[in-house]
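1. I would like to see how this sequence folds:
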Amino acid sequence: MKQILAVDDSMSMRMLLRASLTAAGFKVEEAEDGRAALEWLDNNSPTLVITDINMPRLDGFGLIAELRARDRFRDIPVLVLTTESSPEKKARAREAGATGWIVKPFDPEKLAAAVRRVTH
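-> I've put the predicted structure just below:
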């Protein structure tokens, strides 16, 4: 079963992600910010990371940069899930190494399709 790490400082958003992705057949782990995600990733290797951008301690851009700096996570797909939709933010996420971008609120079917697309 494909394991996904959902990183968002909003507990309700993490719960929505868990409900949507579990229903689509994925196993979902959660972290409340980039720091917590990196701590979890020290001992785990998910198939995909979904991250918010605006979070305390370590934001999504910082998390993506940290993942890309580590050999074992250099090629892991990272989807950005955020309320932000500016071209500048999208470009910055791409430059950091994001695989794709999904705007909140998300459609569960489209999210599951995007996850399947990047994790084949």
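
2. from now on I want contacts and neighbour counts done on CA atoms only, so please keep to that.
-> Noted.

3. does the residue sitting nearest the centre point of the chain count as helix, strand or coil?
-> Nearest to the mean C-alpha position of the chain, by Cα atoms, centre = their mean, lies I50 at 1.2 Å. Put simply, I50 is strand when judged by DSSP: H, G, I helix; E, B strand; the rest coil.

4. this one as well, want them side by side:
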Amino acid sequence: MAKTILVVDDSSSLRQVVSIALKGAGYDTIEACDGKDALGKIGGRKVHLIISDVNMPVMDGISFVKEVKKLPEHRFTPVIMLTTESQEAKKLEGQAAGAKAWVVKPFLPAQMLAAVSKLVLP
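-> Model prediction:
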């Protein structure tokens, strides 16, 4: 059975690019437009990995990661932040919230898929 990856970004074109790359590598995807939307979509579903933007309306990526980590079924779900943010302070904030990797946009799909394959839950 394919593993499911949640893609959270306020840019629909970016969600589409990431989803196409992931589907091409054999993953299923769930797409959400911000943290709040994502929290609504993962309730009760097994998600093997989350890829999230940092800067989004309604609920930003770091707040979203903090909320996800409070959910017992998603406490150990790995999170990759996919963002234009490259400052060390933001990265540390993301790590403190529970992010396992930080990929800066623009990114190469191969680079993102390498991070995904290392972190995705069995």
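
5. fetch the TM-score of the aligned pair.
-> Here the TM-score for the pair of chains, by TM-score structural alignment, normalised by the length of structure 1, is 0.96; 120 aligned residues with a Cα RMSD of 0.9 Å.

6. hmm, back to that, how much space is there between the residue nearest to the centre of structure 1 and E30 of structure 1?
-> Going from I50 of structure 1 to E30 of structure 1 by Cα to Cα, to the nearest Å gives 10 Å.

7. spit out the residues that contact those two alike.
-> Common contacts of I50 of structure 1 and E30 (Cα atoms under 8 Å, 6 or more residues apart in numbering): L5, A6, V7.

8. which SSE is the aligned partner of the first one in structure 2 in?
-> When the structures are aligned by TM-score structural alignment, the residue of structure 2 matched to L5 of structure 1 is L6. Using DSSP states H and E, L6 of structure 2 sits in strand 4-8.

9. just the angle between the helix or strand just after that strand and strand 4-8, please?
-> Next helix or strand after strand 4-8 of structure 2 toward the C-terminus (DSSP H and E): helix 12-24. Orientation of helix 12-24 of structure 2 against strand 4-8 (axes from the mean of the first three to the mean of the last three Cα atoms, to 10 degrees) gives an angle of 170 degrees.

10. distance from helix 12-24 of structure 2 to structure 1 after superposition?
-> Mean deviation of helix 12-24 of structure 2 from its aligned counterpart in structure 1 after superposition (mean Cα distance after the TM-score superposition for structure 1): 0.7 Å.
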